[in-house]
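> This is a predicted model, with the sequence first.
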Amino acid sequence: MTSCRALFISAPSSGSGKTCVTAAIARSQVRRGRRVRVFKTGPDFLDPSILERASGAPVYQLDLFMGGFAHCQALLAQAAREADLILIEGVMGLFDGKPSGADLAAAFGLPVVCVIDASAMAQTFAALATGLARFRPDVRHYGVIANRVGGQAHARMVAEGLPGELPLIAALPREPRLILPERHLGLVQALEQPGLDAQLDAWADTWDAALLPNFVFEPQTIEDAIETAPAPLLAGRRIAIARDAAFGFIYAANVDTLRALGAELAFFSPLKHEPLPACDAVWLPGGYPELYADRLAAHPTLAAALAAHVARGKPLLAECGGMLALLDELTDAAGDAHPMAGLLPGRAHVQQRLAALGLQAINWPEGPLRGHSYHYSTLDTPMTPIATATNPNGGKTAEALYQQGSLRASYVHHYFPSNPEAIAAFFKG
């Protein structure tokens, strides 16, 4: 057993301010010299990029479907051994999804604080907070945070009627200058925000000023657990990984898994027109190729280098945006068509509304994997899938897996720790 202060930060809905509050607390504590580890509940690439900048440490996913209980327990145990404070940001509303944030908090006995947007309510705030706290007896609530309050009088009104066991921890003011920019998939990536560090400091200042007296982070008992390392099945193999603003959707746990398997990793930036590194395999993760299509198309060597790589029978995994970059053509949300690498037959179109969203389970030829899908584009291709994913919640999202020689592509963002051996078997070729 390890004792570590911990807090699970949730909300009644998306858009309540969970990420801002989590980042503000993290930066506030880091400025005090404390070691902070932050987790994000469920699949997400954008919030973790902000939280990583705020905490100064990689942000990992805690997902009972993608990773499983033992994997999540090992991640929490490792963080408890290294940190003074663990913060877990929830996903959507506290009880939304299967598994939900509440399921995760209950599974590990984590104290929950809900962030509630108080901008359009007064005394009803207490009713909403009390209902959230009493909905499930197995979820332990530690307090509530009022976000976007209009002043001290408003803060007093939202606190009226809160039961003694559910204190108001902080009342954060409504400040438009603290709002993060967003686009169709969510928050703008941290690496695309040059003023982010100053904004994080402003958030931390606001949190410090709004925090009510006598609040303390409660120590939690975290079960000791160590995940068994996979065999070094990729020892001696070098994997090239695209990583920049166009290909930024990379789970930290995926990188760890590849290294644990013994692979040497070589990161490169297609946006900077860096050449494909000498390698045995390539991974093109998801991201925003539609925002940088002209720059990608202007890369003087990448398309030919990837084509030669596949012609030699070397593995190439392309996920979501990585797959779009390999098509014949990609039409962006403005309706402009861009030629892409031409390694996969087909065309994609980025539309204004969401095309697919959901957790995914898919059977690769090498074994089953888990992951998720979230995209605004649609694909028109003559390729026949070699497998089709299923949604554990019965949703309609069921992504195809395509294979062209040694090139494998899908809209699925795969979570490598769900089956390291299958990942190794593919990348080994």
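Great, that's in hand. Quantities reported herein were computed from a predicted structural model and do not represent experimental measurements.
> going forward, measure contacts and count neighbours with C-alpha atoms only.
Will do.
> Please, where are all the helices along the stretch 101-250 of the chain?
Under the criterion DSSP state H, counting those that start in this stretch, the stretch 101-250 of the chain carries helices at the ranges 101-108, 124-134, 152-159, 196-210.
> Glu175 is nearest to which of those helices?
For the helices of the stretch 101-250 of the chain, the distance to Glu175 is smallest for helix 196-210, at 9.6 Å, taking Cα to Cα.
> residues of that closest one that come out buried?
For helix 196-210, burial by neighbour count (16 or more other Cα atoms under 10 Å) applies to Leu196, Gln199, Leu200, Asp201, Ala202, Trp203, Ala204, Thr206, Trp207, Asp208, Ala210.
> how about the fifth one, what does it touch?
When the contact criterion is Cα atoms under 8 Å, 6 or more residues apart in numbering, the partners of Ala202 are Leu178.
> do the same with the third one
With contact set as Cα under 8 Å, 6+ apart, Leu200 has these partners: Ala23, Ala24, Arg27, Ala54.
> now do the last one
Contacts of Ala210 were listed using Cα under 8 Å, 6+ apart, and they are Ala170, Ala171, Leu172, Pro173.
> Find the centremost residue of the chain, please.
In the chain, the C-alpha nearest the mean C-alpha coordinate belongs to Asp44, at 2.1 Å (Cα atoms, centre = their mean).
> From Gly371, how far out is it?
Using Cα to Cα, to the nearest Å, Asp44 is found at 11 Å from Gly371.
> Please look at Gly346 and Leu326 and confirm they touch.
No. Using Cα atoms under 8 Å, Gly346 is not in contact with Leu326, being 9.2 Å away.
> Below is an additional structure, to be compared with the one above:
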Amino acid sequence: MGAAVNTPARCAALLVAAPASGQGKTTVAAALARLHARAGRKVRAFKVGPDFLDPCWLEAATGAPVHALDLWMVGEGGCAAALHAAAADCDLLVIEGAMGLFDGSPSAADLAQRFGIPVLAVIDASSMAGTFGALVFGLRHYRADMPWAGVLANRVASPRHRDMLREGLREPGDWLGSLPRSADWALPERHLGLVADLPASEVMARIDAAADALSATPLAALPLERWAVEFPAPDAVDALPPLLAGRRIAVAHDASFAFVYRANVDTLEALGASVAFFSPLAGEALPACDAVWLPGGYPELYPQQLAAATATRDSLAAHIDAGKPVWAECGGMMALMDEICDMEGRSHPGWGLLPGVTRMHRRLAAIGPQQLALDAGTLRGHTFHYSTAASPLPVVARTARPDAAAAHDAGEAVYAHEGVRASYFHAWFASCPGAIAALLGGRT
């Protein structure tokens, strides 16, 4: 039975971090979660910062929704509430960091220190020996009072290599084991990050293989109580006003429109809306609805299927012609435009419901936290895309970075056409429920 809402909750917790991206955090976090879930323990996973892809692997490992923890986007109160609720009902919380431990503002280190969560450092040791020890020492001692669990060496070449790494540690107790490089559990990647739409059987095979390897490490043998954290009860919050009561929101959701935070759906429902999912890739028409949310994803990977989705396109056109609202984020906006040019320069037709062209590039066009000031309030969120858009549509607003030093950054355009608002901006709905309700035609 979980702890009462107004009492602290105690649970084992680890924050899986690294000195940089690409070290194997997702592999280790998913393997750790799966290892304990297979043993019958109740495990929940979280992801630090904005991310739609890594959580898919963590969700497969735990069988439970994976929510974001970000001290700015989600807010300290939102993070506290999510951690407390999960800790009250679980044996282990596995939190995957973002980028390097100290990267970003706020960083994974900030979250670890705010909530006292021990850090498990994962380091790709494939091209180092003695320097491994210096790196571990730096991660642990760069800041005073860093909650610390230890280090796991990843992609280790041999038993001799493993021994060299362990012997180089200043503090032998930091060693929690190693994993060799293996194609059995390597996670495939493409632009934007990890591939998250593999067959479920392949996903689980890779996670289970990694969990099997992790089971032979000292990390797996240690009792969970070693990393117990007490999560204080969060401040009470008022229920959301029913700004979307009686409204039905249609949400595109498939491999092409996969960038959906479960917490955003929860916010819509907490505002009183009913949510109906539909699949453009399956050629489904809009369900009966009052408003539409077209999330981001990978429309550039499915241009033929989307062009053939005439029922989707025609029902969206009728919805727009009727003046009903549409909120289109990133990939959702791309699909609405006249044309998508892929990375090879080939042109593919979009749905032609917004004038404009989007072009894919081989380098990131924009990344980072953003906020959107609207009449009903300011939404927090982020941007992350490889394409750029050119459209004659009026720009009715622009996002801004949260730091004042970035005032020169023009931010992401918000285009307007009839009831459509479209942007590369990914919104975190709970940051300003009144603003998202207004975008979707609710009461303000």
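Great, that's in hand. Just so you know, these numbers come straight off a predicted model, no measurement behind them.
> now what about the TM-score between them?
Once superposed, chain against chain, the TM-score is 0.97 (TM-score structural alignment, normalised by the length of structure 1); 429 aligned residues with a Cα RMSD of 1.5 Å.
> returning to what we had before: if I line the two up, what does the residue nearest to the centre of structure 1 land on in structure 2?
Under the alignment (TM-score structural alignment), Asp44 of structure 1 pairs with Asp51 of structure 2.
> ditto for Tyr411 of structure 1
Aligning on TM-score structural alignment places Tyr411 of structure 1 opposite Tyr424 in structure 2.
> Same check on Val350 of structure 1?
Matched across to structure 2, Val350 of structure 1 falls on Met360, judged by TM-score structural alignment.
> which ones are touching its match?
By Cα under 8 Å, 6+ apart, the contact list for Met360 of structure 2 reads Ile340, Cys341, Asp342, Met343, Tyr386, Ser387, Thr388.
> Buried only: go through those residues for me.
For those, a burial check counting by 16+ other Cα under 10 Å picks out Ile340, Cys341, Asp342, Tyr386, Ser387, Thr388.
> coming back round to it: who's the closest spatial neighbour of the match of Tyr411 of structure 1, skipping the chain neighbours?
Cys330 (3.9 Å; Cα to Cα, 6 or more residues apart in numbering).
> which residue in structure 1 lines up with the one you found?
Counting by TM-score structural alignment, Cys330 of structure 2 corresponds to Cys320 in structure 1.
> so how far is stretch 19-39 of structure 2 from its chain's centroid?
Once both centres are worked out by Cα atoms, centre = their mean, to the nearest Å, stretch 19-39 of structure 2 turns out to sit 15 Å from its chain's centre.
> start and end residues in structure 1 for it, please.
Under the criterion TM-score structural alignment, stretch 19-39 of structure 2 matches residues 12-32.
> contact partners of that stretch?
If you take Cα under 8 Å, 6+ apart as the criterion, stretch 12-32 of structure 1 is touched by 9-11, 35-36, 38, 47, 50-51, 54-55, 87-95, 114-117, 132, 147, 200-201, 203-208.
> Next, the contact list for Phe267 of structure 1, please.
Counting by Cα under 8 Å, 6+ apart, Phe267 of structure 1 touches Ala240, Ile241, Ala242, Arg243.
> which ones are touching the first one?
Yep, that's Ala240 of structure 1 we're talking about. Neighbours of Ala240 of structure 1 in contact, by Cα under 8 Å, 6+ apart: Leu265, Ala266, Phe267, Phe268, Leu276, Pro277, Ala278, Cys279, Asp280, Ala281, Val282, Trp283.
> For these, which two are the farthest from each other?
Greatest spatial distance among those (Cα to Cα): Phe268 and Asp280, at 14.5 Å.
> Show me which of the two is the more surrounded one.
More neighbours surround Asp280 than the other of Phe268 of structure 1 and Asp280, with 20 against 17 (other Cα atoms under 10 Å).
> How much space separates the alignment partner in structure 2 of the more buried one from Leu439 of structure 2?
Under the alignment (TM-score structural alignment), Asp280 of structure 1 pairs with Asp290 of structure 2. Distance, Asp290 of structure 2 to Leu439 of structure 2, by Cα to Cα: 12 Å.
> list residues touching both of the two?
Here Asp290 of structure 2 and Leu439 share the contacting residues Pro325, scored by Cα under 8 Å, 6+ apart.
> isn't the match of Tyr411 of structure 1 right up against Ala335?
No. In this structure, Tyr424 of structure 2 is not within contact of Ala335 by Cα under 8 Å, at 12.0 Å.
> So for those two, which sits in the more crowded spot?
Ala335 (32 against 28).
> Tell me who's in contact with the residue nearest to that one when sequence neighbours are not counted.
Of all residues not flanking Ala335 of structure 2 in the chain, Gly350 sits nearest, at 5.2 Å (Cα to Cα, 6+ apart). Each residue near Gly350 of structure 2 by Cα under 8 Å, 6+ apart is listed here: Pro303, Leu306, Ala307, Met334, Ala335, Leu336, Met337, Asp338, Glu339, Ile340.
> No further questions, thank you.
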